[in-house]
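1. sequence first, then the predicted structure:
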Amino acid sequence: MERKDFLKGIGLAGAASFIPFSKVLAGSGNAGKPTACTLIPSETAGPFPLDLTANTTFFRQDVREDRQGVQLNLKLKVIGLNNCEAMPNLRVNIWHCDKDGIYSGYNNAQNPGSTTTTFLRGYQMTDANGEVNFVTIFPGWYSGRICHIHFQVFVSSVYAAVSQLSFDVAAKNAVYAANSALYTKGADPMTFNSDNIFSDGYALQMATLTPNSSTGGYDAYLEVTIQGAGTTGLASLEPETGGQFKLGQNYPNPYRGTTTIPFNLVNRSDVKLELFDLAGRKVGEIRRDNMAPGDQQIVVSTADNGMATGNYIYQLQVENSNGIYRQCKMMTAAQ
């Protein structure tokens, strides 16, 4: 199986092309003090977005490639507004400029770069805690915008929440000052009030910034509340399933040793379960041909598939006379 087929199961194939951004599931700006489980403000995707479905290398945690800069370990936690619970199995994209204020994938007067580059862009799926983790660099800044990171949470193949995050001004400029040999442009001259995105409110978009003695860089964290209810993540029937099956969450999750993946088939089908790590590498495959309609399950063993402790994506492929259909979810192998 090609990696592009794996990505289709996450709802990546063509999804970005028909997401109605007029219906993004996010709120409006709020300059007041944030409260628990408050809708993240909706922001523009900016002038430098890319359709991440066009290049499968974007499925990764480490998005740095050849970019120099202070290491930033970024964690986002996605929760549902309806019940303030974690939302697993959602795709989260991030993208931002490098230390000099340049975005990958663009070359124009505002962004003198290259259309063939892919640095500082990537996506992951939220785990059982609703969390995604990325390894990147602390972003620089460019004229007219305060330092920021774009992110997009795909609630399903139809809806997404788009927003941006930033950092405390003094803490951010301290990073630049302490690493002046790298960040040669110096302090960011913008304030939140002068920024055209954050001037109407930014309290809900301020990520924490904590020194990391192990990396010599920083850890950043932001809790992101979007429309929906946490516990189920992706709907049981997505467009990519074609109405042919429902894929459930593995149980137990997290698990030790073995876990069971439940699903329901509408028609008799050949079934393939594939396991991938967070770099998109295939680590295991289980086939079951001619499975009957109704409730079914497949048991996965960490030992049989050489799976170390960590998060993995499982994809169910269902093939029958109606076609081939796929869907993914995330599971966590514990020690």
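-> The structure has been received and is ready for your questions.

2. CA atoms for contacts and neighbours, from now on please.
-> Fine.

3. contacting residues around residue 92?
-> The contact partners of residue 92, taken as C-alpha atoms under 8 Å, 6 or more residues apart in numbering, are 123-126, 132, 151-154.

4. not counting its neighbours along the chain, what's nearest it?
-> In space, residue 92 comes closest to residue 153 once its chain neighbours are excluded; the distance is 4.5 Å by C-alpha to C-alpha, 6 or more residues apart in numbering.

5. secondary structure element holding the one you found?
-> When elements are assigned from DSSP states H and E, residue 153 belongs to strand 149-154.

6. and the longest helix along the chain, how far out from the chain's middle?
-> Selection of the longest helix in the chain by residue count, based on DSSP state H, yields helix 169-178. The gap between where helix 169-178 is centred and where its chain is centred comes out at 27 Å by C-alpha atoms, centre = their mean, to the nearest Å.

7. now for that helix, which elements pack on it?
-> In terms of contacts (3 or more C-alpha pairs under 8 Å, 6 or more residues apart in numbering; DSSP states H and E), helix 169-178 is packed against no helix or strand at all.

8. tell me which other helices or strands whichever helix or strand comes after it touches.
-> The first helix or strand that comes after helix 169-178 along the chain, using DSSP H and E, is strand 208-212. The elements that strand 208-212 packs onto, with contact taken as 3+ C-alpha pairs under 8 Å, 6+ apart, are strand 217-226.

9. another structure for you, compare them:
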Amino acid sequence: MENTTTTIPRATVCLLTPEQIAGPYFRNPKLIRRNISEGQDGIPLVLRLNIVDAMTGEPVSGALVDIWHCNARGAYSGWSKVDPDKEVDVSSIGSIPRTDDDTYLRGGQFSDNRGAVRFTTIYPGFYAGRALHIHVAVRITAGNNYLEERHVAWVGQLYLPEVASRSVLNAREYQGRSVSPLSNEKDHYFESMGRDASTLNIHKIGRDSHEDGFFGHMTIGVDTIAVSSQIRPEDFDKYTV
């Protein structure tokens, strides 16, 4: 996988980005939207992901890219009443019962003809026992419609660079926790599935302060005919809304 801010040349062949677990907080709210923040407090994050075919380097257009992550306090929508300062079983979908119907910090976009999707969100916080991360799932569709035939090609987690995360976690919205996040290096999933290859490129939007927010970007190489072992098509139906 390559990280770049430029259009991927057609001759480029990208590395296949490693898959990671979907985690317990996966759901399918069927929200096609660019701004997923829903007014959540936190440092702004503008996220651009480029989806490319790992075999050819060609942009993958029309892919449905879903992202989800916790808020500044470590809570996920749908599980807002779960205490993020206590470790839970994060190994599988459905391992933690939902507590509410909130939908903040979740949404999907169809990739454009350059394979790009863009999201406006906030810099994620963390929950006990994990480093800061953002979940991503890529579905290959027959068209820009949820009802068209589709399959899940790739599921992963994107990590945040330590330097940027330290400055963010000092901000008011992220303080007052009884636990500390794991560093990327001490997170089992970061260590075993991708390491720096799964870390976003992050840049401050403002020249002098992080308070104006960050721009994050990554190119994700997927096998478009592969079927993910992490989320099955029926999971999207079972865990809808």
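-> That came through, no problem. Just so we're clear, the structure is a prediction, and the values are computed from it rather than from any experiment.

10. how alike are these chains, TM-score-wise?
-> Comparing the two superposed chains by TM-score structural alignment, normalised by the length of the second structure, the resulting TM-score equals 0.72, with 190 aligned residues with a C-alpha RMSD of 2.5 Å.

11. re earlier: give me the angle between the strand holding residue 153 of the first structure and strand 217-226.
-> For strand 149-154 of the first structure and strand 217-226, the angle between their directions (axes from the mean of the first three to the mean of the last three C-alpha atoms, to 10 degrees) works out to 40 degrees.

12. now strand 149-154 of the first structure on the second structure. Mean distance?
-> On superposition with the second structure, the average gap between strand 149-154 of the first structure and its aligned counterparts reaches 0.4 Å (mean C-alpha distance after the TM-score superposition for the first structure).

13. what span of the second structure lines up against that strand?
-> Structural correspondence for strand 149-154 of the first structure: residues 134-139 of the second structure, per TM-score structural alignment.

14. just give me the match in the second structure for residue 99 of the first structure.
-> Aligned partner of residue 99 of the first structure by TM-score structural alignment: residue 72.

15. which non-adjacent residue is nearest its match?
-> Setting aside the residues directly before and after it, residue 72 of the second structure is nearest to residue 125 in space (C-alpha to C-alpha, 6+ apart), at 4.2 Å.

16. residue in the first structure matching the one you found?
-> Using TM-score structural alignment, residue 125 of the second structure pairs with residue 140 in the first structure.

17. its match: which element?
-> In this structure, residue 140 of the first structure sits in neither a helix nor a strand according to DSSP H and E.

18. can you count the residues close to it?
-> The number of residues packed near residue 140 of the first structure is 26, by other C-alpha atoms under 10 Å.

19. got it, and residue 7 of the first structure?
-> The number of residues near residue 7 of the first structure, taken as other C-alpha under 10 Å, comes to 19.

20. which residues touch the strand holding residue 153 of the first structure?
-> For strand 149-154 of the first structure, the surrounding residues in contact (C-alpha under 8 Å, 6+ apart) are 45, 90-97, 139, 160-166.

21. the residues you listed in helices, which ones?
-> Residues from those lying in helices, with DSSP H as the criterion: none.

22. before we move on, the earlier item: the longest helix of the first structure to strand 217-226, inter-axis angle?
-> What separates the directions of helix 169-178 of the first structure and strand 217-226 is an angle of 150 degrees, with the same axes, to 10 degrees.

23. residue in the first structure paired with residue 38 of the second structure?
-> Across the two structures, residue 38 of the second structure finds its equivalent in residue 65 of the first structure, going by TM-score structural alignment.

24. I'd say its match and residue 119 touch.
-> Yes. Under the criterion of C-alpha atoms under 8 Å, residue 65 of the first structure lies in contact with residue 119, with a separation of 5.6 Å.
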